[in-house]
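1. What follows is a predicted structure for the sequence shown.
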Amino acid sequence: MTRSLRPVGLDFTESAPVRLVFEAVATAAPEAVYRALAEDVAGWPRWFRAVSGARPTHGGAGREVTLRGGVRFAETIMAADPEQRYAYRVDTTNVPGVQALLEEWRLTPSGSGTRVRWTFAADGAAPFRLALTAARPGLGLSFRTAVRTLDAQLSAQHP
């Protein structure tokens, strides 16, 4: 069953009841990481194992994402700042209990690469918030693995 979520703005990354923030460093330059995040949406399953399908919608203003296990999201792009930030709000999903969800990827030059910070900001019913908080270690591992995999792919493309 598809559920409509409450629309939230970019400030939700600071005010959400549940905020999970993860960081990793890639050796790739910010422009390469940004291209993979924002411009090659269909390529996400190649480097983010949790994602089984992704495609841009509404002329690039939105995305449809499917995770392994059948979770689906219809999203609106909230920020696409080249080499700095990519953020999207989930508008509809089949996840029970979620009421609002926004994800933000921040890119910062770091030495000879890019510091990648992923903020997962959410609100929902108490069981959803509890489950999401309990999932923090797994989400962190998934994120760090995704950044390492993406970095390896980008390095292979531009040795």
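-> Everything's here; your move. The shown structure was predicted, so the numbers you read here are calculated from the model rather than taken from an experiment. Numbers count the residues shown, from 1 in each chain.
2. rest of the way, CA atoms for contacts and neighbours
-> Noted.
3. In this structure, spot the helix with the most residues.
-> helix 136-157 (DSSP state H).
4. for that one, packing partners?
-> strand 18-26, helix 30-34, helix 44-47 (3 or more C-alpha pairs under 8 Å, 6 or more residues apart in numbering; DSSP states H and E).
5. Can you name every helix or strand that the helix or strand immediately after the last one in the chain contacts?
-> Scanning forward in sequence from helix 44-47 by DSSP states H and E, the next helix or strand is strand 51-57. With contacts defined as 3+ C-alpha pairs under 8 Å, 6+ apart, strand 51-57 has these neighbours: helix 44-47, strand 62-67.
6. Out of those, flag the one nearest Thr149.
-> helix 44-47 (5.3 Å; C-alpha to C-alpha).
7. For this structure, which residue occupies the most central location?
-> Ranked by distance to the mean C-alpha position of the chain (C-alpha atoms, centre = their mean), the top residue is Glu103 at 5.1 Å.
8. Next one for the comparison:
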Amino acid sequence: MAHRLRPEGLGFVGTAPVRLVFAQEMSASPERVFHALAEDVSGWAEWFPAVTSVRPLDDGAGRDVRLWGGGRFRETVLAAEGPRVYAYRVDVTNAPGARALVEEWRLSPAGTGTRVQWTFAADGNGVFRAVLRPARAGLGRSFRGAVTRLDRRLVP
């Protein structure tokens, strides 16, 4: 059953009770990476294996996201500051125990490529928090694999 989460702003990325931060460099330029994140929203399913579909909503102000395993998210875009930051919060999800969730993708030049930093900021009940902490390794692998696939897609 879907439930509404607390509507946090971008500042939650720095204050959330659970913050998982991952970073990786890629060859593509920040501009190309930002375009893939913020403007080619439906393309996420082609490079992020956990994602089965992403559909832009409200002229790009929101997203409807479906994950393998049945996870669903309705999101609001909080920042689309190309080519540096793309962030969104989850407004409605079927993830049990979640209370608030914001994700931030921060891009910075790294030589001729890009350093991508993904912050997964969350709050939830005790069970939700307890599950997220050991899930860190799996989320990190998922992030690294997705960034690698995105880089291959952007730099043939």
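-> Great, that's in hand. Quick caveat: nothing in here was measured; it's all calculated off a predicted structure.
9. care to give me the TM-score?
-> Scored against TM-score structural alignment, normalised by the length of the second structure, the superposed chains reach a TM-score of 0.99; 156 aligned residues with a C-alpha RMSD of 0.4 Å.
10. thinking again about what came up before, which one, of the helices and strands packed on strand 51-57 of the first structure, ends up nearest to Glu14 of the first structure?
-> Closest among these, once you apply C-alpha to C-alpha, is strand 62-67, at 22.3 Å.
11. Give me the distance between the following helix or strand past the closest one and the centre of its chain.
-> Downstream of strand 62-67 of the first structure, the next assigned helix or strand under DSSP H and E is strand 72-81. Taking C-alpha atoms, centre = their mean, to the nearest Å, the mean C-alpha location of strand 72-81 of the first structure is offset from the chain mean by 9 Å.
12. Okay, angle between strand 72-81 of the first structure and strand 62-67 too, please.
-> Relative orientation of strand 72-81 of the first structure versus strand 62-67 (axes from the mean of the first three to the mean of the last three C-alpha atoms, to 10 degrees): 130 degrees.
13. The next helix or strand along the chain from strand 72-81 of the first structure vs the second structure, mean deviation?
-> Using DSSP H and E, the next helix or strand after strand 72-81 of the first structure towards the C-terminus is strand 85-93. Superposed on the second structure, strand 85-93 of the first structure shows a mean distance to its aligned partners of 0.2 Å (mean C-alpha distance after the TM-score superposition for the first structure).
14. which strands and helices sit next to strand 85-93 of the first structure?
-> Using 3+ C-alpha pairs under 8 Å, 6+ apart, strand 85-93 of the first structure sits against strand 3-4, strand 72-81, strand 98-110.
15. Relative to the second structure, what is the average displacement of the longest one?
-> Read it as strand 98-110 of the first structure. In the superposition with the second structure, the average deviation recorded for strand 98-110 of the first structure is 0.2 Å (mean C-alpha distance after the TM-score superposition for the first structure).
16. so where is that strand in the second structure?
-> Mapping strand 98-110 of the first structure onto the second structure (TM-score structural alignment) gives residues 98-110.
17. Show residues contacting that stretch.
-> 5-10, 12-13, 25, 29-30, 34, 83-91, 114-125, 128 (C-alpha atoms under 8 Å, 6 or more residues apart in numbering).
18. Quick check: buried residues in it?
-> 98-109 (16 or more other C-alpha atoms under 10 Å).
19. circling back: possible to save the helices and strands packed on helix 136-157 of the first structure as a markdown table with mean neighbour count?
-> Below are these laid out as a markdown table (neighbours: other C-alpha atoms under 10 Å):
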| stretch | mean neighbour count |
| --- | --- |
| strand 18-26 | 19 |
| helix 30-34 | 21 |
| helix 44-47 | 18 |
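20. So for Ala134 of the first structure, which of these sits nearest?
-> That would be strand 18-26 among these, by C-alpha to C-alpha, at 10.8 Å.
21. so that closest one matches what in the second structure?
-> Going by TM-score structural alignment: strand 18-26 of the first structure matches residues 18-26.
22. mean shift between that stretch and the first structure?
-> Here the mean offset of stretch 18-26 of the second structure against the first structure after fitting is 0.3 Å, by mean C-alpha distance after the TM-score superposition for the first structure.
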